[in-house]
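**Q** Pasting the sequence and the predicted model now:
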Amino acid sequence: MKRVLLAVIVAFFIAGCTQETQNKLGRAIVNWTGTNGVLEIYSGGKVIKRIMGIDKISTAYGTDDNRPRPYRYGYGYMDMNLDGVLQKEEKRKKIYFEFSDYATQYLFYEHP
């Protein structure tokens, strides 16, 4: 009975939140639980870079004007041989990456 009551209270709380608040809660849960994202960069229709183990990709914001910038950034592991599996040596160093919203052909997805 207590579980049902708790579930009803949580449901009413979430339903009473604005859409933006619900989105923030969802992002907070994803950030807490983590994901296993993969970013593939394409050139000429072929994958030229693959970064794996990404927990999130963020939008850059200006320091002075706090406006969104036209690029994204994050942290992950470079799949050097593009085989879709992180080898021991590839897991040793996490890298920082950036890519343009306008000029970069990319695909970001969660690794199964």
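**A** All right, it came through fine. Numbers count the residues shown, from 1 in each chain.

**Q** drop to CA atoms for contacts and neighbour counts, all remaining ones
**A** OK.

**Q** residues of the longest strand anywhere in the chain that come out buried?
**A** The residue-count maximum for a strand in the chain (DSSP state E) belongs to strand 68-78. Buried residues in strand 68-78, counting neighbours by 16 or more other Cα atoms under 10 Å, are found at 71, 72, 74, 75, 76, 77, 78.

**Q** Also stretch 28-38?
**A** 37, 38.

**Q** got a list of contacts for it?
**A** Here stretch 28-38 makes contact (Cα atoms under 8 Å, 6 or more residues apart in numbering) with 50-56, 107-112.

**Q** end-to-end on it?
**A** End-to-end distance for stretch 28-38: 20 Å, by Cα to Cα, to the nearest Å.

**Q** This structure: strands as residue ranges?
**A** Under DSSP E, the chain gives strands at 37-43, 46-54, 57-61, 68-78, 95-100, 105-110.

**Q** With distance to residue 2 added, can I get those in CSV?
**A** As requested, the strands of the chain are exported to CSV (distance: least, Cα to Cα, whole Å):
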stretch, distance to residue 2
strand 37-43, 37
strand 46-54, 38
strand 57-61, 38
strand 68-78, 41
strand 95-100, 46
strand 105-110, 35
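
**Q** Put this next to the previous one:
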Amino acid sequence: MITIKLRAARAILAVASALFLLSSCTQEQQNKISRDIQNWTGTNGVLEVYAGDKVVRRFLKIDKLSTAMGTEDNKPRPYRYGYGVLDENLNFVADPGEKKVYFEISDFGSNYLFFESPR
């Protein structure tokens, strides 16, 4: 019984310490920590690509979008890439036959929206 109470007290202390440290960070540092956690745990993201006001491509079950980096200069490239299920019929469901694919989207003139899946 004492070991259970001791474990609970340690857990509460750890959570309180983490909250205290997080509250002392700037908003930018908190956002970076949040992104790092999402990179580690992944997200159930959706990427929609638009032509004007119409969705023309949708990718489901995306863990993350990555910014391409140069191999020699290590500078960010003007596109993002990732892996997701191509939702061919745009019904928000990864139907049988719809496969996970690699994709790239340009930062130049691309209209896209990335968000966490509502389902």
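**A** Arrived safely, thanks for sending. Because the structure is predicted, anything quoted here is derived from the model rather than measured.

**Q** Overlay them and tell me the TM-score.
**A** Here the superposed chains carry a TM-score of 0.82, computed using TM-score structural alignment, normalised by the length of the first structure; 110 aligned residues with a Cα RMSD of 2.1 Å.

**Q** Return the distance of the longest helix along the second structure from the chain's centre.
**A** Ranked by residue count, the top helix of the second structure under DSSP state H comes out as helix 2-23. Chain-centre distance of helix 2-23 of the second structure: 28 Å, with Cα atoms, centre = their mean, to the nearest Å.

**Q** Equivalent analysis for stretch 104-112 of the first structure, please.
**A** Computed by Cα atoms, centre = their mean, the chain-centroid distance of stretch 104-112 of the first structure equals 10 Å.

**Q** Show me which positions of it end up buried.
**A** Buried residues in stretch 104-112 of the first structure (16+ other Cα under 10 Å): 106, 108.

**Q** Repeat that for stretch 53-67 of the first structure.
**A** Buried-residue list, stretch 53-67 of the first structure, by 16+ other Cα under 10 Å: 53, 54, 55, 56, 57, 60.

**Q** which residue in the second structure lines up with residue 66 of the first structure?
**A** Taking TM-score structural alignment, residue 66 of the first structure has residue 74 as its aligned residue in the second structure.

**Q** Over to residue 38 of the first structure?
**A** Match for residue 38 of the first structure (TM-score structural alignment): residue 46.

**Q** Setting aside sequence neighbours, what's the nearest residue to its match?
**A** residue 60 (4.7 Å; Cα to Cα, 6 or more residues apart in numbering).

**Q** surely the one you found meets residue 49?
**A** No - at 11.9 Å, residue 60 of the second structure does not count as touching residue 49 under the criterion of Cα atoms under 8 Å.

**Q** Those two - which one has more neighbours?
**A** Taking neighbours as other Cα atoms under 10 Å, residue 60 of the second structure and residue 49 compare with residue 60 leading, 22 against 18.

**Q** List the contacts of the more buried one.
**A** Residue 60 of the second structure touches 44, 45, 46, 47, 84, 85, 86, 87, 92, 93, 94, 117, counting by Cα under 8 Å, 6+ apart.
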